[in-house]
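K.L.:
sequence and predicted structure below; questions after.
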Amino acid sequence: MKLSISELKLRADKLYELLESCTLCPRNCRVNRFTSKDGACRTGVKPIVSSFGPHFGEESFLVGVGGSGTIFFTNCNLSCVFCQNWTISQMHEGEEIEVKDLASIMLKLQRMNCHNINLVSPTHQVPMIVEAIIYALESGLRIPIVYNCGGYESIQTLKLLEGVIDIYMPDFKYGDDEKALKYSKVTNYTTIAKSSLEEMFRQVGPLKIEHGIATRGVFVRHLVMPNDASSSERVLELIASVSVEIPVNIMAQYYPAFKAHNHPEISRRITHDELTRALKKARELGLKIVS
């Protein structure tokens, strides 16, 4: 964290202003979130949290010995038909809390010896998160902040997070806009995800790992889907076009969750060959593969 408390407060104020006619993410719903929850994320101006705790299933450089201090935020700015956390992202599973309670969660995770605060699906709750970080910093928060998102981000919002976020961990879900619209209900995904990644990389640079633990930087996750529903090779080309210094975790754990069975082409797990093709393409492009 490089910003002073006074600068952080200014950033939080600017982020809250975006909620008056919400343009916090690229959906640009223009809903007044101080009076309505009718936007795509169905969220007002208070944090909504599903669960929190040390997580040992993340990348090794996030987990370390003490785990990654994950906070799962309820709702999402994507509507993925195959979401593995659909009860949280689309069925509103969680509790609306006060901002100071969110700060207390961050401090509790630090006391539990977590190596970082891992904000899962934070995009639609950024103002409240930044305000909570202020309270937490004033009470001794010192571990890195991880922004664990779906890659569909507003450059305006990301610029207000410069100096706040230590590690960006976006998904890059699709290399084809038609597939993004079909499976996640968002438009112009590839251009937006690439621009977002460029801004993240500008802010924090390549991933830095000290004593086995990530301290700063950006890396990308990509979930390989059956029948190339994610256009994996194009995704990897787009990542490499930003920088081959950006590590990528090519994930094989897809399974047909939530409404995926309504789409026959994604109603099965991936094959070994499908994963192998993606890994081969990443190596050909000179990308570092992490896990």
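P.N.:
Perfect, I can see it now. Numbering: from 1, shown residues only.
K.L.:
from now on I want contacts and neighbour counts done on CA atoms only, so please keep to that.
P.N.:
Noted.
K.L.:
what's the local residue count around residue 283?
P.N.:
The local packing of residue 283 (other C-alpha atoms under 10 Å) involves 12 other residues.
K.L.:
helix, strand or coil: sort out it for me.
P.N.:
Here residue 283 is recorded as helix under DSSP: H, G, I helix; E, B strand; the rest coil.
K.L.:
quick one: contacts for the residue nearest the centre of the chain?
P.N.:
By C-alpha atoms, centre = their mean, the chain has its centre lying nearest to residue 149, at 1.0 Å. Residue 149 makes contacts with 120, 121, 122, 123, 169, 170, 171, as judged by C-alpha atoms under 8 Å, 6 or more residues apart in numbering.
K.L.:
same question for residue 234.
P.N.:
Contacts for residue 234 (C-alpha under 8 Å, 6+ apart) come out as 175, 176.
K.L.:
what do you get for residue 172?
P.N.:
Residue 172 sits next to 150, 151, 193, 220, 221, 222, 235 when contact means C-alpha under 8 Å, 6+ apart.
K.L.:
ok so, going back, how far away is the residue nearest to the centre of the chain from residue 248?
P.N.:
14 Å (C-alpha to C-alpha, to the nearest Å).
K.L.:
just to revisit the earlier point, with secondary structure, neighbour count and distance to residue 274 as extra columns, can I get the contacts of residue 149 in CSV?
P.N.:
Putting those into CSV (DSSP: H, G, I helix; E, B strand; the rest coil; neighbours: other C-alpha atoms under 10 Å; distance: C-alpha to C-alpha, whole Å) gives the following:
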residue, secondary structure, neighbour count, distance to residue 274
120, strand, 20, 27
121, coil, 24, 27
122, coil, 24, 30
123, helix, 27, 30
169, strand, 23, 23
170, strand, 25, 22
171, strand, 20, 19
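K.L.:
on the three-state scheme, residue 163 is what?
P.N.:
coil.
K.L.:
what's the local residue count around it?
P.N.:
That count, for residue 163 with other C-alpha under 10 Å as the rule, works out to 15.
K.L.:
then the one 5 residues further on?
P.N.:
Neighbouring residues of residue 168 were enumerated by other C-alpha under 10 Å; the total is 26.
K.L.:
pretty sure it belongs to a helix, no?
P.N.:
No - counting by three-state DSSP, residue 168 is located in no helix; its state is strand.
K.L.:
correct me, but it touches residue 148?
P.N.:
Yes - with contact defined as C-alpha atoms under 8 Å, residue 168 reaches residue 148; the gap is 6.5 Å.
K.L.:
hold the first one in mind and look at this next one:
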Amino acid sequence: MLDNCRICPRGCGVNRISGELGYCGQGAVLTAARAYLHAWEEPCISGEHGSGTVFFSGCNMRCVFCQNHEIASGEVSKEISAERLVEIFLRLQEEKASNINLVTPTHFVPLIIPALEAAKRQGLHIPVVYNTSAYENVDTLKALEGLVDIYLPDCKYYSEKLSMRYSNAPGYFGIAMDAIEEMLRQVHEPLFMWEKKAAEDDRQLTDMFGAIEYNRIIEELSDDDYSGPLMKSGVIVRHLMLPGQLSDSKKVIKELLSRFGDKVYLSIMNQFTPYGDLSAYPELLTGVNASEYEELIDYAINLGIENGFFQGEGTDSESFIPAFDFEGL
């Protein structure tokens, strides 16, 4: 998969083994920027102790507004072996991570697969999260079947004009929707679990429950006894609202609900933070209008959304951006 790279829809065809770099900016060696317990994912992903997150370097999207542009561009990266990645997975599990969260892993799939297989042989048992832009080839996703428990894709744009302007990603919406379809085929409808705080070991869990029970159980759980529901398997689709793009966001939400209904969770986000040099994109400098975000949430509710996460105020802050300082690598 690396000597004629067509892992993602870019289809660069470069020989990464010989040292050529594709659109993602990466060769045939794993690189990352941080691996730690991350607290700022959706509640059912972060849990009480945090999501065991590995931020890989490089990206096949390279969005102009990316908050993680330092690692997406490959400017910040540290080489790690597959063996070291296995050690990282197992260490995060020992630190009581809710899951293993692979952030921007697409371009490293052929290298991550053997690491996951080895880690599972050595006792990795917490869920594995694949955190992606959804600009994915279905065949690449099929290679992950049985290794990934939770898919956490974006659905960034409906408009081809926007996907080209901000990500140079032709055909983004159709590709993302087909990718999400494949993700859902693999992991099925959302399934949750909750863990007793007094558990003697990480495997001591109570009953599993489906998405229809999630909100009721959230209200009934005792904070004294439980750390809260965690996602065991399923798909959460994220949509980050962009400044001035209420109409496009409505189209994204409508299409997701029409195609997938309550089989996936939607995470509708307002945390866009103007970051880096956006002088060529002045329309992005204003941030997301609060009233437009509220209108988008009302729109989703009126469409009948059953399973979703919304964000409150104060999320558009650089304080939520991790320090990419090679911690945990």
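P.N.:
Cool, got the structure. Worth saying up front: this structure is predicted, and the values here are computed from it rather than measured.
K.L.:
overlay them and tell me the TM-score.
P.N.:
Scored against TM-score structural alignment, normalised by the length of structure 1, the superposed chains reach a TM-score of 0.91; 274 aligned residues with a C-alpha RMSD of 1.3 Å.
K.L.:
could you see which of the contacts of residue 172 of structure 1 carry over to structure 2?
P.N.:
Retained contacts for the contacts of residue 172 of structure 1 in structure 2, judged by both residues aligned by TM-score structural alignment, their matches' C-alpha atoms under 8 Å, are 150, 151, 193, 220, 221, 222, 235.
K.L.:
out of the residues you listed, which sit inside strands?
P.N.:
Mapping these onto strands (DSSP state E) picks out 220, 221, 222.
K.L.:
any chance of these in TSV, with distance to residue 272 of structure 1 and neighbour count too?
P.N.:
Formatted as TSV, those follow (distance: C-alpha to C-alpha, whole Å; neighbours: other C-alpha atoms under 10 Å):
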residue	distance to residue 272 of structure 1	neighbour count
220	21	24
221	18	22
222	16	20
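K.L.:
can you add distance to residue 281 of structure 1 and give these back as JSON lines?
P.N.:
Converted to JSON lines, these look like this (distance: C-alpha to C-alpha, whole Å):
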{"residue": "220", "distance to residue 281 of structure 1": "15"}
{"residue": "221", "distance to residue 281 of structure 1": "15"}
{"residue": "222", "distance to residue 281 of structure 1": "13"}
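K.L.:
which residues in structure 2 form strands?
P.N.:
So, for structure 2 - with DSSP E - the strands run 31-38, 51-56, 78-79, 100-103, 128-132, 150-153, 191-196, 205-210, 226-240, 265-269, 308-310.
K.L.:
which one of those lies closest to residue 144 of structure 2?
P.N.:
With C-alpha to C-alpha as the criterion, residue 144 of structure 2 lies closest to strand 128-132 of those, at 9.5 Å.
K.L.:
how about the nearest residue to residue 67 of structure 2, chain neighbours excluded?
P.N.:
Leaving out its chain neighbours, the residue that sits closest to residue 67 of structure 2 by C-alpha to C-alpha, 6 or more residues apart in numbering is residue 275, at 6.2 Å.
K.L.:
same check on residue 231 of structure 1?
P.N.:
residue 175 (4.9 Å).
K.L.:
re earlier: can I get the strands of structure 2 in CSV with distance to residue 143 of structure 2?
P.N.:
What follows is these, written out as CSV (distance: least, C-alpha to C-alpha, whole Å):
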stretch, distance to residue 143 of structure 2
strand 31-38, 21
strand 51-56, 19
strand 78-79, 24
strand 100-103, 15
strand 128-132, 13
strand 150-153, 14
strand 191-196, 22
strand 205-210, 26
strand 226-240, 17
strand 265-269, 23
strand 308-310, 28
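K.L.:
residue in structure 1 matching residue 291 of structure 2?
P.N.:
The alignment partner of residue 291 of structure 2 in structure 1, by TM-score structural alignment, is residue 273.
K.L.:
ok, how many other residues are close to its match?
P.N.:
Count around residue 273 of structure 1 with other C-alpha under 10 Å applied: 9.
K.L.:
try residue 64 of structure 1
P.N.:
Using other C-alpha under 10 Å, residue 64 of structure 1 has 18 other residues around it.
K.L.:
over to the one 3 residues further on?
P.N.:
Summarising burial for residue 67 of structure 1: neighbours were counted as other C-alpha under 10 Å, giving 24.
K.L.:
on that earlier part again, to residue 8 of structure 2, which of the strands of structure 2 lies closest?
P.N.:
strand 128-132 (11.5 Å).
K.L.:
show where that closest one falls in structure 1, residue numbers please.
P.N.:
Mapped onto structure 1 using TM-score structural alignment, strand 128-132 of structure 2 covers residues 145-149.
K.L.:
and that stretch against structure 2, how far off on average?
P.N.:
Superposed on structure 2, stretch 145-149 of structure 1 shows a mean distance to its aligned partners of 0.3 Å (mean C-alpha distance after the TM-score superposition for structure 1).
K.L.:
any idea how far that stretch is from the chain center?
P.N.:
On the basis of C-alpha atoms, centre = their mean, to the nearest Å, stretch 145-149 of structure 1 sits 5 Å off its chain's mean C-alpha point.
K.L.:
how about stretch 97-108 of structure 2?
P.N.:
8 Å.
K.L.:
give the aligned range of it in structure 1.
P.N.:
Stretch 97-108 of structure 2 corresponds to residues 114-125 in structure 1, going by TM-score structural alignment.
K.L.:
between the two ends of that stretch, how far is it?
P.N.:
Terminal residues of stretch 114-125 of structure 1 are spaced 22 Å apart (C-alpha to C-alpha).
K.L.:
again, but for stretch 60-68 of structure 1
P.N.:
OK, stretch 60-68 of structure 1 end separation, C-alpha to C-alpha: 9 Å.
K.L.:
go on, stretch 282-290 of structure 2?
P.N.:
19 Å.
K.L.:
in it, what counts as buried?
P.N.:
Buried positions in stretch 282-290 of structure 2, judged by neighbour count with 16 or more other C-alpha atoms under 10 Å: 284, 287, 288, 289.
K.L.:
identify the residues contacting that stretch?
P.N.:
With contacts defined as C-alpha under 8 Å, 6+ apart, stretch 282-290 of structure 2 is touched by 241, 242, 243, 244, 270, 271, 272, 273, 274, 278, 316.
K.L.:
likewise stretch 121-129 of structure 1?
P.N.:
Applying C-alpha under 8 Å, 6+ apart, the external contacts of stretch 121-129 of structure 1 come out as 12-13, 15-16, 24-25, 41, 43, 45-47, 72-77, 99, 102, 147-150, 153.
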